[in-house]
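Undergrad: Dropping a prediction and its sequence here:
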Amino acid sequence: MEIKTACGAGQGSSLVLRMWTEDVVKEMGIEARVESMDVSAARSAKCDLVLTSKALVEVVSSPNHETRWVTNYIDKVSIREQLEAFCDGHGISYKKKGE
C-alpha cells in the first residue's frame, strides 16, 4: 500500500503525520510506504491513500487516490481509525487492536 501525508508546505505537519502513520501501520502489521508532501503534490499523487487535515481534504481530493482526514496529526487513535476504515473498505487485512 502507498500512503501520502499532506500539509500546506509538505515540510512540517505532514512530516509529523508521516512518522505517526508509520508507527500505526507497523502496529497494524500492514506493509506500506508512507511519504510526506505538500497539497499540490498530494493532489496529483497516484497512491492508495492520502491522509491530511479536515481543512485540506477538498484541496487534496482527486480520482487518483482516496483521501481521508485525521483530527490530530499526532493522535494514533484518529490515524488508526482512518487506516482501519480504509483497509476494511478495500479488503486489506490487519492486526486488530489488542491482537
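TA: Good, I have the coordinates.
Undergrad: all contacts plus neighbour counts: C-alpha atoms, from now on.
TA: Will do.
Undergrad: What ranges does this protein have for its strands?
TA: Secondary structure of the chain (DSSP state E): strands located at 2-7, 33-38, 49-52, 66-69.
Undergrad: Pick the most buried one from those strands.
TA: strand 49-52 (a mean of 28; mean count of other CA atoms under 10 Å).
Undergrad: tell me which strands and helices that one is in contact with?
TA: strand 2-7, strand 66-69 (3 or more CA pairs under 8 Å, 6 or more residues apart in numbering; DSSP states H and E).
Undergrad: Presented hereafter is structure B, for comparison with structure A:
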Amino acid sequence: MPKLTTMISVWLWAGIFGFIYTIFYYWKEIKKAKLDTIHFCVLFLIFCFGGIFLFITALISCLKKEDNEKIMRDLETIKEKIDDLVEDIRKS
C-alpha cells in the first residue's frame, strides 16, 4: 500500500510541476488574458486531476496488459485536449 500511495503522489506532483511550468511558459499570454485567482485555482485542479488520471490510466492499462500503441494514442489524445485548453485560454 505505501508503494501505491507513493506512486499516486508522484503523479500528483507531476501535475503540480506541469502547472508551474505552464504558468511560467505562458506568462505573457496569462497577463494578456488578465486571469483571476479562480482561474488559476481551476487550472491547478485540472492539472492535479490530470496527473492522477494519467496514473489511473497507466495502472489500469498495466492490469489489462494493453499494448503500448493504445497507451500512446490515449496520451496523445490527452495532450491534444490540453493543447485545446491552452488555446482557449489564449483566446479568452
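TA: Great, that's in hand. None of the values given here were measured: they were computed from a predicted structure.
Undergrad: Quantify their similarity with the TM-score.
TA: The TM-score (TM-score structural alignment, normalised by the length of the second structure) is 0.35; 55 aligned residues with a CA RMSD of 3.9 Å.
Undergrad: follow-up on the earlier one: let me have the strands of the first structure in JSON lines, extended by distance to Leu17 of the first structure.
TA: Converted to JSON lines, the strands of the first structure look like this (distance: least, CA to CA, whole Å):
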{"stretch": "strand 2-7", "distance to Leu17 of the first structure": "6"}
{"stretch": "strand 33-38", "distance to Leu17 of the first structure": "8"}
{"stretch": "strand 49-52", "distance to Leu17 of the first structure": "8"}
{"stretch": "strand 66-69", "distance to Leu17 of the first structure": "11"}
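Undergrad: Out of the ones you listed, flag the one nearest Ala85 of the first structure.
TA: Nearest of those to Ala85 of the first structure, taken as CA to CA: strand 66-69 at 9.5 Å.
Undergrad: mind listing what's buried in stretch 23-31 of the second structure?
TA: The neighbour-count check on stretch 23-31 of the second structure (16 or more other CA atoms under 10 Å) flags Ile23, Glu29, Ile30 as buried.
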